[in-house]
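Undergrad: sequence and predicted structure are below.
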Amino acid sequence: MARKTPKPIPASAGIDPREGWLTGQLLVAMPAMQDPRFARAVICLCAHSGDGAMGIVLNKPLEGLSFEELLKQLNLDPVPPQRRIRLVSGGPVENGRGFVLHSDDWETEGSLKVQPGVALTASVDILKAIAGGGGPREGFLALGYAGWGPGQLENEIQQNAWLSVPADERLLFAAAPDRLWREALAKLHVDPALLSGTAGHA
């Protein structure tokens, strides 16, 4: 399946990250989430303002494409790479667009500061650096993102579709995808078996 060259975060995301709000938090889907695309999803909210929100799903491994295959499609060297990062399906919006969520020890022009210690980069420069053995200490590549229009995420939170959890490096970069949902809830001292669609925490 052909992939497009990663580009900067599109203006259609409608985000001014300086406004803050829940930027940098993790959204954890409630067990009653009706949308199958987000069942048990954990999303890093990279930007949130009155104009909308944009986030990256952390725990949906990308099937059928390796980092090495992606480098070949983008004509990036070296192949095989000196270093590899994992790939995830970052969300249903523009899933031909690549984003690297990473530790902020490496940044380039256009990198978006998500929170202290975490940045988002949508430039092929970061893929070149990683393939060459450098780049950020932690990170992964997401194809696509999750997006919300003005007020949409706030409405979903009010309807108890999501919990919000402070992000930390382990949840962002080290937790196994199949355990991340429970580990994020555990940070809130929440037992998934006791959750219902009528009680939430935002």
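TA: Great, that's in hand. Residues are numbered from 1 along each chain as shown.

Undergrad: CA atoms for contacts and neighbours, from now on please.
TA: Will do.

Undergrad: I'd say Ala161 and Met33 touch.
TA: Yes: using CA atoms under 8 Å, Ala161 makes contact with Met33 at a distance of 5.9 Å.

Undergrad: okay, the two: which has more neighbours?
TA: Neighbour totals were compared for Ala161 and Met33, and Ala161 leads with 26 against 17 (other CA atoms under 10 Å).

Undergrad: so how many other residues sit close to the closest residue to the more buried one other than its chain neighbours?
TA: Distances taken as CA to CA, 6 or more residues apart in numbering place Met30 nearest to Ala161, at 5.4 Å, with adjacent residues excluded. Neighbourhood size, Met30 [other CA under 10 Å]: 26.

Undergrad: what are the boundaries of the strands in the chain?
TA: Assigned by DSSP state E, the strands in the chain fall at 25-29, 42-49, 52-57, 87-89, 93-103, 112-115, 118-121, 139-148, 162-166.

Undergrad: turn the ones you listed into CSV, including mean neighbour count and distance to Glu183.
TA: What follows is those, written out as CSV (neighbours: other CA atoms under 10 Å; distance: least, CA to CA, whole Å):
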stretch, mean neighbour count, distance to Glu183
strand 25-29, 25, 10
strand 42-49, 27, 10
strand 52-57, 26, 15
strand 87-89, 23, 18
strand 93-103, 22, 19
strand 112-115, 20, 20
strand 118-121, 24, 19
strand 139-148, 23, 19
strand 162-166, 21, 11
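
Undergrad: structure B:
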Amino acid sequence: MTEVSSLTGRLLVATPKLADPNFDRAVVLLLDHDGEGALGVVLNRPTPVGVGDVLEPWAGLAVAPQVVFQGGPVSLDSALGLAVVPGEPGVDRDGDLLGWRRVHGAIGLVDLEAPPELLAPELSSLRIFAGYAGWGPGQLERELVDGAWYVVDSEPGDVSSPSPQLLWRAVLRRQRNELAMVATYPDDPSLN
């Protein structure tokens, strides 16, 4: 088996040629990536469902917009919590916080079964996702070869963007290469 270089913690940004409507202009944060496959959440798909409607105890910690995001097309009946713990991760603490598991840098998964008050003093933001995006062994690598995704570095603010509908353009615009130009790609190129 070929060794896979992990993309955990990086962003997959859908290219304009990606035809799957589940991922049209999607920005996906990879939570796990290895030889067994990949798992991530779409950061820019808010739903009309409020966090308080489904996970009331966590509503007070959710950042605006305080809605559940569709994390992907897999397991829409399950919820994942992502949160940012500010400061230098790992400098002040030896490991993960109780109820929070580091994914990359200051970004981590929240145990939604834990009492929210346990994490409240440590979290700077929380976002709740229904479902996730998943790829089997080699599937994501094939999609990358086919040009379906741009792979770029994530920033902690991506998880809690106050304007998720603008995230695709914002992530591309901050790149220091030709990808910044892709941010200007029209929603419907046939109208050009």
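TA: Arrived safely, thanks for sending. On a predicted model such as this, the values are computed, not experimentally measured, just so you know.

Undergrad: what distance do you get for the aligned residue in the second structure for the residue nearest to Ala161 of the first structure to Arg127 of the second structure?
TA: Counting by TM-score structural alignment, Met30 of the first structure lines up with Thr15 in the second structure. Between Thr15 of the second structure and Arg127 of the second structure the computed distance is 24 Å (CA to CA, to the nearest Å).

Undergrad: same check, this time on Pro156 of the second structure
TA: Pro156 of the second structure is 12 Å from Arg127 of the second structure, by CA to CA.

Undergrad: ok, now Val85 of the second structure?
TA: Counting by CA to CA - Val85 of the second structure and Arg127 of the second structure are separated by 12 Å.

Undergrad: and if you look at Pro57 of the second structure?
TA: 13 Å.

Undergrad: ok, now Gly52 of the second structure?
TA: The gap separating Gly52 of the second structure from Arg127 of the second structure is 12 Å, by CA to CA.

Undergrad: and if you look at Pro86 of the second structure?
TA: Pro86 of the second structure sits 15 Å away from Arg127 of the second structure, going by CA to CA.

Undergrad: check Glu36 of the second structure too.
TA: 26 Å.

Undergrad: please, where are all the helices along the first structure?
TA: Using DSSP state H, the helices assigned to the first structure run over residues 67-73, 124-131, 152-158, 169, 177-187.

Undergrad: what's the average per-residue distance for the last one once overlaid on the second structure?
TA: Comparing helix 177-187 of the first structure with its match in the second structure after superposition yields a mean distance of 1.0 Å (mean CA distance after the TM-score superposition for the first structure).

Undergrad: which parts of that helix are buried?
TA: 177, 180-185 (16 or more other CA atoms under 10 Å).

Undergrad: helices or strands up against that helix?
TA: When contacts are defined as 3 or more CA pairs under 8 Å, 6 or more residues apart in numbering; DSSP states H and E, helix 177-187 of the first structure sits against strand 25-29, strand 42-49, strand 162-166.

Undergrad: just tell me the aligned range of it in the second structure.
TA: Taken onto the second structure by TM-score structural alignment, helix 177-187 of the first structure occupies residues 164-174 there.

Undergrad: who touches that stretch?
TA: Stretch 164-174 of the second structure has contacts (CA atoms under 8 Å, 6 or more residues apart in numbering) with 13, 25-27, 43-46, 158, 161, 179-184.

Undergrad: now the residue positioned nearest the centre of the second structure: how far from Arg10 of the second structure?
TA: Centroid check for the second structure by CA atoms, centre = their mean gives Leu29 as the closest residue, at 3.2 Å. For Leu29 of the second structure, the distance to Arg10 of the second structure (CA to CA) stands at 6 Å.

Undergrad: need the residues touching each of the two.
TA: Applying CA under 8 Å, 6+ apart, one finds that Leu29 of the second structure and Arg10 are jointly contacted by Ser154.

Undergrad: Asp146 of the second structure: neighbour count?
TA: Asp146 of the second structure: 11 surrounding residues under other CA under 10 Å.

Undergrad: any idea what it aligns with in the first structure?
TA: Aligned partner of Asp146 of the second structure by TM-score structural alignment: Gln159.

Undergrad: residues contacting the match of Met30 of the first structure?
TA: The contact partners of Thr15 of the second structure, taken as CA under 8 Å, 6+ apart, are 25, 147-150.

Undergrad: go again with 7 Å.
TA: Contacts for Thr15 of the second structure were tallied using CA atoms under 7 Å, 6 or more residues apart in numbering; they are 148-150.

Undergrad: please apply the same query to Ala38 of the second structure.
TA: 32, 134-136.

Undergrad: and it, what pairs with it in the first structure?
TA: In the first structure, Ala38 of the second structure lines up with Ala53, judged by TM-score structural alignment.

Undergrad: ok so, going back, I'd like the helices of the first structure laid out as TSV, including distance to Trp21 of the first structure.
TA: Conversion of the helices of the first structure to TSV gives the following (distance: least, CA to CA, whole Å):
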stretch	distance to Trp21 of the first structure
helix 67-73	33
helix 124-131	27
helix 152-158	10
helix 169	20
helix 177-187	20
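
Undergrad: so for Gly98 of the first structure, which of those sits nearest?
TA: helix 124-131 (8.7 Å; CA to CA).

Undergrad: check which helices and strands that closest one sits against.
TA: Counting contacts by 3 or more CA pairs under 7 Å, 6 or more residues apart in numbering; DSSP states H and E, there are no secondary-structure elements packed against helix 124-131 of the first structure.
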